[in-house]
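Student: For reference, the sequence and a predicted model appear below.
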Amino acid sequence: MQAVVASDHALTFAGRSFRAAVGRGGRRSDKREGDGATPLGPLALREVLYRPDRLAAPAAAAPVRALSPDDGWCDDPAHPDYNRMVRLPIAASHEALWRADHVYDVIGVLGWNDAPIRPGLGSAIFLHVARPDYAPTEGCVALSLADLLTILAGGLTGIMVLG
């Protein structure tokens, strides 16, 4: 089942509306690395990652995998592992997935620029936990932890981001 993001502040799933945050660059069809935009179009849920020291494995329609402290995501367009999960340390620019805050306690890896990967067209587009004030993301879609767990358990298979 697919969710829909048709505004910068809400996601609709199974007939319910959930408060959400999107990228600081808005929703854009011409997504580029570092622009802070959430890409328009269908984003399949590829897998779900979670912090096993903070919560149990969430129920989800996609494969679920526990994170470890050395997990990261490469966001360096010049590196061969661009837009892929990597083991830290790595010399290339990357995001650490094991964070002190709770934003990545659950991560839905969304299918953006991954089939095939094109350098510079955006990386690390996730469905993750929102900050308490629902501040804009770097291009992801964010929900409260409770809402994220609810839609994952409800059979989420992807998100359609509309302009």
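Tutor: Arrived safely, thanks for sending. Remember, predicted model here, so these are calculated numbers, not experimental data.

Student: C-alpha from now on. contacts and neighbour counts both.
Tutor: OK.

Student: From residue 101, how far off is the residue lying farthest from the centre of the chain?
Tutor: Relative to the centre of the chain, and counting by CA atoms, centre = their mean, the farthest-placed residue is residue 91 at 22.9 Å. Separation of residue 91 from residue 101 (CA to CA, to the nearest Å): 23 Å.

Student: Could you do residue 90 as well?
Tutor: Taking CA to CA, one finds residue 90 at 22 Å from residue 101.

Student: more neighbours, those two?
Tutor: residue 90 (12 against 9; other CA atoms under 10 Å).

Student: Residue 104: what's it in contact with?
Tutor: Going by CA atoms under 8 Å, 6 or more residues apart in numbering, residue 104 touches 50, 51, 97, 98, 128, 129.

Student: Pull the number of nearby residues for the first one.
Tutor: Burial of residue 50 is recorded as 23 neighbouring residues (other CA under 10 Å).

Student: The residue nearest to it when sequence neighbours are not counted: how many residues sit nearby?
Tutor: Nearest-residue entry for residue 50: residue 106, 4.4 Å, with adjacent residues in sequence omitted and distances by CA to CA, 6 or more residues apart in numbering. Other residues within reach of residue 106, judged by other CA under 10 Å, total 27.

Student: ok, and here's another one to check against it:
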Amino acid sequence: MVRRSPLNPLRAMVRFGPLSFPAALGRGGVRSFKHEGDGATPRGSMRVVSGFRTGCKHFAVASPVALRRLDRRDGWCDASAHAAYNRAVRLPFAASHETLIRTDALYDAVLVLDWNYQSRARGRGSAIFMHVARPGYMPTEGCVALKWLDLVRLLKVIRRGDMVRVV
């Protein structure tokens, strides 16, 4: 469960079984009616669909979720009118997209959450991930972000199909 902080609408506590971690939320807070580009973390229940990781040297985490290793040609389509909307794509890609290999560590390990993924609706939001937080838990573009070591602890126990509920 991801519970928004009563003191800061851009922060949360993530609880999974006996584990509990602070987290960053989207710059648009938590919204029931999410749309592309609003920066909000969607309120609701999302299953863990898949995961990916970079080839960073310090990555040696065994996870029940298969984490596909990224390369420089990996991206994610955020063009709501495109057929590949809210899907992984190969670069170069003509439509609007996010490059998944980054110069920072945010996508060193990522869980893809089922927000507008299994059944897509144009403009309802894309690329809702659980990933590494920026220093100081700065807000995300709509994702849930954890400190690296906390994400590693979670990756060891979370499984594909597990529910992440944002309240």
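Tutor: Good, I have the coordinates. The structure presented is a predicted model; accordingly, all values stated were derived computationally and were not measured.

Student: What does the TM-score come to for these two?
Tutor: TM-score for the superposed chains, counting by TM-score structural alignment, normalised by the length of the first structure: 0.92, backed by 159 aligned residues with a CA RMSD of 1.3 Å.

Student: re the thing from before, so can I have a markdown table of the contacts of residue 104 of the first structure showing distance to residue 142 of the first structure?
Tutor: Formatted as a markdown table, those follow (distance: CA to CA, whole Å):
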| residue | distance to residue 142 of the first structure |
| --- | --- |
| 50 | 15 |
| 51 | 16 |
| 97 | 15 |
| 98 | 17 |
| 128 | 5 |
| 129 | 5 |
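
Student: With respect to residue 57 of the first structure, which of the residues you listed is nearest?
Tutor: Closest to residue 57 of the first structure out of the contacts of residue 104 of the first structure is residue 50 (6.7 Å), distances taken as CA to CA.

Student: mind listing the helices for the second structure?
Tutor: 148-155 (DSSP state H).

Student: Just list the residues touching the residue nearest the centre of it, thanks.
Tutor: Taking CA atoms, centre = their mean, the centroid of the second structure lies closest to residue 129, which sits 0.9 Å from it. Applying CA under 8 Å, 6+ apart to residue 129 of the second structure gives the contacts 110, 111, 112, 113, 143, 144.

Student: now the counterpart of the last one in the first structure: how far from residue 22 of the first structure?
Tutor: Taking TM-score structural alignment as the alignment basis, one finds that residue 144 of the second structure is matched in the first structure by residue 141. Computed as CA to CA, the residue 141 of the first structure to residue 22 of the first structure distance reads 5 Å.

Student: what residues are shared contacts of those two?
Tutor: Here residue 141 of the first structure and residue 22 have residue 38 as joint contacts, going by CA under 8 Å, 6+ apart.

Student: Determine which residue in the second structure is aligned with the residue nearest to residue 50 of the first structure, please.
Tutor: Going residue by residue (TM-score structural alignment), residue 106 of the first structure aligns to residue 109.

Student: residues in contact with that match?
Tutor: Contacts of residue 109 of the second structure (CA under 8 Å, 6+ apart): 51, 52, 53, 54, 67, 131, 132, 151.

Student: Okay, strands next: where are they in the first structure?
Tutor: 2-5, 10-13, 16-19, 27-28, 38-39, 41-50, 64-66, 71-74, 85-87, 94-96, 106-110, 126-129, 141-143, 158-161 (DSSP state E).

Student: tell me the most buried of these?
Tutor: strand 38-39 (a mean of 30; mean count of other CA atoms under 10 Å).

Student: residues in the second structure aligned with it?
Tutor: Taking TM-score structural alignment, strand 38-39 of the first structure hits residues 41-42 over in the second structure.
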